[in-house]
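Visitor: No letters, just coordinates:
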């Protein structure tokens, strides 16, 4: 804690307010304060009268997760209901300070983390805030399994999804219940080419959102894409989307569809249960095949 800030606390007569900064994955930033006037520092404006408050922060010196909750009001000038429903605040970065509103250079960083579960109730929302140690709860390292553990195009896969033939931009021609998209034609791509792939929204009210593709079929003269869950954010006819090829994580797919076998992250030759149960024998070869 800054010595000047500490000295201000020790006076017994303080001019303190709380400020929160939220940065979404799309780069949009928001500033909130429980002070009755708008405050400014670090190039961000912290708006007053936004209805945002926070509960006590539970912190520790170990590796347990610091957590708290923020309560706020939904309004068109701050956090909008449609943005919450679209998932735009999921996983957003959150920073919280205790600030001397008479001199904003005097402040103490109280919390830094991300938004976890976010619930909406009427015209209000409640957001769970998770500290930086939350990331330590995520599994890391290699997994000994036959299918590939990489995500198509990530640092382990290294495949360039921008290669010709593996993605296509199209305007939405027809959409049903935010779940099923139809095109009159989508030439150059085999049936099921986009299954297990991804649909990114490039324009419209749902711009920046994405969904996972469950099925890709041809029915007569129509190409039909089924998503795993309805697309949030109001995807509409005329919006531009990007379809990315899908990968089923098999070695054969990696070799034949993507020509990327050198970066395959699975273990296709993992022994079967029969090999684990193999026993010594006096004649023949112990090949690891069936014991019968």
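Guide: Right, received. Where do you want to start? Values in this document were obtained by computation on a predicted structure and should not be read as measured data. Residues are numbered from 1 along each chain as shown.

Visitor: Only C-alpha atoms from now on, for both contacts and neighbour counts.
Guide: OK.

Visitor: Give me the distance between the closest residue to residue 4 other than its chain neighbours and residue 51.
Guide: Closest residue to residue 4 apart from its sequence neighbours, by Cα to Cα, 6 or more residues apart in numbering: residue 106 at 7.0 Å. Using Cα to Cα, to the nearest Å, we find residue 106 at a distance of 24 Å from residue 51.

Visitor: What of residue 99?
Guide: From residue 99 to residue 51 the distance is 17 Å (Cα to Cα).

Visitor: try it against this one:
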């Protein structure tokens, strides 16, 4: 334990290091002045208060909440609602604000559920042991469980990603300046934003038709004029895998496996 924690008058400040998935990293501290630790400046955010931090050696998922006012310009309500901070890595540490050279790690994890209300936020931080709650064995399914182009699918994505610019938008329907190469080529695919207010975000494509694409949800910000990257998609059916991609050998599904409805059948039914 650090000596400065055992003194009669402690000078403890809590710090949060947040690293988004797109590489943006910021630091916040409960102190009333900025603190620099290991080359990163932790901006003063006195309104940020954590719940009780509980650490254990068991297998139960560790979690805590951090609440406070949206006082930092680096974390805005619009970015939170847009999902820019979803899954961001968080490290919580205690420092001596009078001489911030030595730190004590209090925990870490990723940002889970985020709630904003009346200019204040509450974010759930989920520890590393929360990963143990995920299923470890895949369930069977008639559709393919691989993603188009990943290590299990093995379809080469070279030539299946194209850039275009958004000409107009009507809710979730976008009109582009370049038509699709084939019918519904981008259906079930992904759209990445390279400009405008949505820059850095991704959206799922429901279907495409000519020069229009229909997203599964409307864009968070005005998309007109933005540059986008479109990746072809797959509806994960065996017929599509074999006919369109010639990749049935890597199909990761069980289309002919009998389902539980087999139990309800009767002779001659």
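Guide: On my side now, so go ahead. Values in this document were obtained by computation on a predicted structure and should not be read as measured data.

Visitor: ok so, going back, the residue nearest to residue 4 of structure 1 pairs with which position in structure 2?
Guide: Residue 106 of structure 1 maps onto residue 102 in structure 2, with residues paired by TM-score structural alignment.

Visitor: for residue 251 of structure 1, same thing?
Guide: Correspondence of residue 251 of structure 1 to structure 2, assessed by TM-score structural alignment: residue 238.

Visitor: longest single strand anywhere in structure 1?
Guide: Using DSSP state E to assign secondary structure, the strand with the most residues in structure 1 is strand 107-121.

Visitor: what does that one contact?
Guide: Residues outside strand 107-121 of structure 1 that contact it (Cα atoms under 8 Å, 6 or more residues apart in numbering) are 1-2, 5, 57, 81, 84, 89-100, 125-132.

Visitor: Distance from that strand to the middle of the chain?
Guide: Here the centre of strand 107-121 of structure 1 is set off from its chain's centre by 16 Å, with Cα atoms, centre = their mean, to the nearest Å.

Visitor: Show me what secondary structure element comes after it.
Guide: Reading on from strand 107-121 of structure 1 to the C-terminus, the next helix or strand found by DSSP states H and E is strand 124-131.

Visitor: matching residues in structure 2 for the following helix or strand past that next one?
Guide: Once strand 124-131 of structure 1 ends, the next helix or strand along the chain (criterion: DSSP H and E) is strand 167-171. Strand 167-171 of structure 1 corresponds to residues 161-165 in structure 2, going by TM-score structural alignment.

Visitor: so how far is the first residue of stretch 151-158 of structure 1 from its last?
Guide: Length of stretch 151-158 of structure 1, first residue to last, Cα to Cα: 9 Å.

Visitor: scratch that, stretch 10-25 of structure 2 is what I was asking about
Guide: One end of stretch 10-25 of structure 2 to the other measures 28 Å (Cα to Cα).

Visitor: So which bits of that stretch are buried?
Guide: By neighbour count on 16 or more other Cα atoms under 10 Å, the buried set for stretch 10-25 of structure 2 is 11-20.

Visitor: which bit of structure 1 covers that stretch?
Guide: The aligned range for stretch 10-25 of structure 2 is 14-29, by TM-score structural alignment.

Visitor: Give me the contacts around the matching stretch.
Guide: With contact meaning Cα under 8 Å, 6+ apart, stretch 14-29 of structure 1 is reached by 8, 30-35, 46, 88-102, 208.
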